[in-house]
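S.K.: sequence-free structure coming up:
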């Protein structure tokens, strides 16, 4: 069956349950999805077997007055998009702005839990939604998950459970039940156990198998002094925490933990569990232990800040082994490139795990280093941190900094979604290389990247692609279904149309056009006195671009003065900045390809105002010969001309991939030539047996195909048989002056001498009715094409 793509649209904030056929509520939408039929004012949604129903909510607050929502079929609920394409991002200065959550599901003063799939065990996915004020008398204040649960770009706020799982409780009775949280704020939730997350440990006489992944999220200000834990892990679990801020949470000062991973009576933690924590900032939590662990589960910690946690009485620790014991040396624990208070025993880690990291992934001991030397103050949710509270890393002092620690292997993206780019090379500015920061936020070093593998593209294809993009922008602007993107599209169109005109008038033979800002890392600047940060826009308004040629050859080196040196020359290599195109343009005045050599350019981005920072990079390029383009041709042969036709196939063929003829270097020929300097680029791959031909010029084809003859000038085709009634198809290629062959194309000779006697074809006649049918089909196809 074809997939049913229908979305159920909710159009009332009231918590209705079938009494109003003119409105579709959230509760009714969930029932309609389960029944696969319309209910209340809601459509049936996707009725195909096994399809996940999609429910779309509007901006506003949906207040539950009839108790919790209990889906009985898998659903995906979408809040109003947080992307605003009317304005540019305050953080990146690019479209769109990422705004605060616009859609809220509210249980109203904790009168009920919000979602419960404990019995139905169906999968539930929430995007762009905040869950607020959920409450349960037992488990799962906001969500009691019996099936997979996923949440992205959302929040769980102000929820509580009397027993466990203030925000989420995972039942996990089915094998490999998953909780996946991304880009979400979890704040001010409470429970006696697992103020944020708890789970069942044993079911069906075996360990449960929960899979928990929390990434790029903020888990802050949860719990209280009576709570045993903030996140409580058990069963045979697979836990991954990556690029999160876990801060200002509270658990009991006498036995509470922020992250608890121990076997305790019936709450068994399987030895086959795994805990992987990467690039998290775990600070300023108040509890007896921020991380409490035992011999069970393998543990891998890398690039985390796990420090500055404790209690007012000084008894709290960031890392504590079970019952304050010393962990065994052979414990499965990898502890690499973390920042922790190690020497003062505030974080107790197996000694072997510490020593094994000494060579390449040494941990930073922050004992005796005040937190303000390494991190800013706690920054609440704002437009600059995509509404996820966090701490920014500081440069610190030499040897005691979270920034650029000299290794790679941290999370690919930081908490804000910024690519860390921790493995790029910088030939000219090795000291400015961006390496991993410790913690959830990456402070990028402003750098002009070294760019390899640049090569010239087909200029004709580039023009075609630019024109297609312009046409698509115009179509999108006119499309009412895409009106939310109109402002951004209009701004792009305003730049694209003059750019295309400028590009066409500026074409240089076999040139490379490169945007120097595309791969550069932006410069972070402070936002007033707020301790917030944003990126300074990488563009020619803010930065000068200085370019110079290095040379063509191999074995690029840097001399003692920092100057790049190449074994070769730069006599015909041009590297320049085109201010109109806003591109670096690289080409050879002679137009030759580089073969197995490289062309090297140096470019520098220099800040026009402010701190006047600058950075230089190396561009490595090759000039390749773009294959010529052969086009299909159609000619007619008639009895009036004795079934003979004279043609020049090159009229429709071109070398526009390398650039227009007008941009070719002086003295360079376009096509393959014979010894007399005559163009003979045409090679016929197939000539029908019933056809004669002769050419004005001829000679051997280029190297590699010299056994064949190539032709040029005017070519005459004639039928060997004057009574021949068939069309002729001739397949050919053309060679440019460097011996590169084009695509295959076809010359079609339409024989106008065909016998039109309806009864002579041997396949039955085409009567009037049949002719009308064919004409009708042609008209239908034409109308269909025009409509599309």
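M.R.: The structure has been received and is ready for your questions. Remember, it's a predicted structure, so these values are computed and weren't measured experimentally.
S.K.: only C-alpha atoms for contact and neighbour calcs from this point on.
M.R.: OK.
S.K.: What's the end-to-end length of stretch 522-539?
M.R.: 10 Å (Cα to Cα, to the nearest Å).
S.K.: quick one, helices of this structure?
M.R.: Using DSSP state H, the helices of the chain run over 26-35, 351-355, 459-478, 486-505, 768-787.
S.K.: Buried residues, the first one. List them.
M.R.: When neighbours are counted by 16 or more other Cα atoms under 10 Å, the buried residues of helix 26-35 are found to be 26, 27, 28, 29, 30, 31, 32, 33, 34.
S.K.: got it, and the second one?
M.R.: By neighbour count with 16+ other Cα under 10 Å, helix 351-355 contains the buried residues 351, 352, 353, 354.
S.K.: Let me know the closest of those to residue 337.
M.R.: For residue 337, the closest of the buried residues of helix 351-355 turns out to be residue 354, at 9.7 Å, with distances computed as Cα to Cα.
S.K.: and the closest one, what does it touch?
M.R.: Applying Cα atoms under 8 Å, 6 or more residues apart in numbering, we find residue 354 in contact with 335, 336, 362, 363.
S.K.: Mind checking which of those residues land in strands?
M.R.: With DSSP state E as the criterion, strands contain 335, 336 from among those.
S.K.: The structure to be compared is supplied as follows:
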């Protein structure tokens, strides 16, 4: 039997390994050559698409995911794939470039491994052809971490000509050309498009012949109608940079038509060029260049622009609109462009009604005749004094009419590690009313263009005016803010240490595994050091019912301005910031919002401390008091930036409030196992508490008021009665050393103390016995139920004999029965 089990285990492991290998359906491209040869042992990108379409191996390409309608995953390596003709995916695919990261370096934005790098997988059309065409196959595609460049088409879609849902994440499209949609052209209905964290630069439309239709959409164009019905599509553009596209011959950069539902969030749209007489950077109007009787845009169309920086564009109109569709603009910098930043299609907008546009918290120029004016109807600014161009309280937009770009924004930053490898602008914090920083509200994008959380909804009780609020534009000024930490409750010390140990074992296993990619080892070793320190110093600093809080997780770091106007984050680490903590007492917060204030009384038993070795704030009490309903224990913590010489920069300092509850942690009852003799009425004496504890609360010896507090429940006479049996079979008799009522609210139940005498009427029952119990700690909190197993020696003997040995096992008996039957028949 033992040999069988070993063989079965080996089989299971081998089967699991086979399944794991079989589950990797990825098609790996292993050559940069643009070949299509079924007899080749190589797998080119073109052949990988063929294998995905056929659901079988093709040349050196695996079959991919052969399940019906499944997505095939195609993996590229770092390097350049030069195409001789366009790729035409005929099935749903996810095309993945090699992830641009370096595990040997820490990222300057996340302050963790790996560091982000520039894109390293490139598909190059060499100026010969379009790159990808799904207009006929209607195949949905996802592309990630790939640079697409030098695509060319004499008609539509220089890089991408799309006929179905497409998602581009971390994708750049560079230097592509076409008559319409130099980077992307959307064909047909429901051809949705999602663009995230990409660069779209150097793309241009052109006319091959003078009689060609107008060249529109240096970055994006689309079909408007299908069988006289508007093409519906969802367009979502987030954290992209649309830079230096177009020429003086172009008519538009982003051309919308049909019935789009469009959202632009935290993008930079800058330094693009179109025709100065009639060209638009963002065109969202219903006019038709082909048939003036048919609107190109449905009245059901929507455009929402949030937290974008749209500046330094050369155009007749940066944003061209009319009455068709809903346009909502908030937290955008839409200024510092040539001619008008906003233009109404049909003339001056001032006296127009129902233009369908709304603006809030934008940086715009609204003075009539001003450089880069955003021309909107008076109804959009109902309280605006159009004679003096002064702002009132109900107009939340900031006027840029008399402001220069250099006074509120940096120059356009070259892509680098500090910009998440995107060209973008940073706002300047001059402490002036025209600044784009902290406009005292929220509602902007949840992340800035670099992917940094803005955290604009935190309430600072100790310093309400220091609360971080929205900045206008695609990037956020990082300003040191110690956020309030609410709802902290002590948890089991045992569970906490177990979780650290589990993580430590996991990363140690990865380091020890010879199959681990060596590129990941710096990251894994960093994690090992972190969890080793957490275990060591949590044990060394353990207190009774303590909470252990990393204040950096609730705060925002500061930034320093570089010589070129860029910004470098001063990451929240103990090397960069000093942490100090002090107790404020016990009480409550009264009021809400800006009127909220702390009402707390001093408490000599409350301790709030910063542990530099643990890198945690510890909050605990010298007594064993539980927090009463409606009250909290309060501490104040302060972060102070360190100077290069280690001294403290008190001008860069912020304080936050910690709100802590102390609760009792349930005791721990562990399963027990004892042996009973088969065929007897044996009594055994056991101490169930020997394996149980109340360690979850932490060391009771650290209490000043009760250093000898017992672990388990004692009644009013001081008698220990913590054990309560919950499920006891009729064949088991339990006689306690002492008994009495359990603690409230279970006082109707009977609890035991001391050793228990357990007797089983065993007779000839060969099976094990089990019963359940729980324990109460000194505060009357009960544990989870656990099980006591009484191992029967008969069951043990039977298990051993069944594997071979000196007695007749079941297979031997069956063999003898078979032999007898055989002899009777013969």
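M.R.: That came through, no problem. Note that the structure is a prediction, hence the values are computed from the model and not measured.
S.K.: returning to that earlier point: now flag whichever of the contacts of residue 354 of the first structure is closest to residue 766 of the first structure.
M.R.: residue 336 (80.9 Å).
S.K.: quick one: the aligned residue in the second structure for residue 15 of the first structure from residue 24 of the second structure, how far?
M.R.: In the superposition onto the second structure, residue 15 of the first structure corresponds to residue 34 when matched by TM-score structural alignment. According to Cα to Cα, residue 34 of the second structure stands 25 Å off from residue 24 of the second structure.
S.K.: Kindly report the same for residue 117 of the second structure.
M.R.: 26 Å.
S.K.: Of those two, give the one with the bigger neighbour count.
M.R.: Set residue 117 of the second structure next to residue 24 and count neighbours by other Cα atoms under 10 Å: residue 117 wins out with 15 against 11.
S.K.: The more buried one corresponds to which position in the first structure?
M.R.: Taking TM-score structural alignment as the alignment basis, one finds that residue 117 of the second structure is matched in the first structure by residue 99.
S.K.: Just give the nearest non-adjacent residue to its match, would you?
M.R.: residue 82 (5.1 Å; Cα to Cα, 6 or more residues apart in numbering).
S.K.: residues near that neighbour, how many?
M.R.: Using other Cα under 10 Å as the criterion, the residues surrounding residue 82 of the first structure number 20.
S.K.: cool, and the one 4 residues further on?
M.R.: Taking other Cα under 10 Å as the criterion, the count of residues near residue 86 of the first structure is 16.
S.K.: same deal with residue 166 of the second structure?
M.R.: Burial of residue 166 of the second structure, expressed as a neighbour count using other Cα under 10 Å, amounts to 23.
S.K.: Quickly note the distance from it to residue 564 of the second structure.
M.R.: Taking Cα to Cα as the criterion, residue 166 of the second structure is separated from residue 564 of the second structure by 37 Å.
S.K.: which of the residues in stretch 610-621 of the first structure are buried?
M.R.: Here stretch 610-621 of the first structure shows 614, 615, 616, 617, 618, 619, 620, 621 as buried, counting by 16+ other Cα under 10 Å.
S.K.: Name the residues that touch that stretch?
M.R.: In contact with stretch 610-621 of the first structure (Cα under 8 Å, 6+ apart) are residues 426-429, 446-455, 598-607.
S.K.: Drop anything exposed from these.
M.R.: Restricting these to buried positions leaves 426-429, 446-451, 454-455, 598-607, with burial counted as 16+ other Cα under 10 Å.
S.K.: Narrow these to those in strands?
M.R.: Among those, the ones falling in strands (DSSP E) are 451, 454-455, 598-607.
S.K.: ok, which pair from these is furthest apart?
M.R.: The most widely separated members of these, counting by Cα to Cα, are 598 and 607 (29.2 Å).
S.K.: how many neighbours does the counterpart of residue 442 of the first structure in the second structure have?
M.R.: Aligned counterpart of residue 442 of the first structure in the second structure: residue 476 (TM-score structural alignment). As a burial measure, residue 476 of the second structure scores 26 neighbours (other Cα under 10 Å).
S.K.: Could you double-check that residue 476 of the second structure sits in contact with residue 425?
M.R.: No - taking contact to mean Cα atoms under 8 Å, the distance of 9.9 Å between residue 476 of the second structure and residue 425 leaves them out of contact.
S.K.: contacting residues around the equivalent of residue 536 of the first structure over in the second structure?
M.R.: Correspondence of residue 536 of the first structure to the second structure, assessed by TM-score structural alignment: residue 570. Contacts of residue 570 of the second structure were listed using Cα under 8 Å, 6+ apart, and they are 557, 558, 559, 560, 576.
S.K.: dump the residue contacts of the fourth one.
M.R.: Spelled out, that is residue 560 of the second structure. Contacts for residue 560 of the second structure were tallied using Cα under 8 Å, 6+ apart; they are 567, 568, 569, 570.
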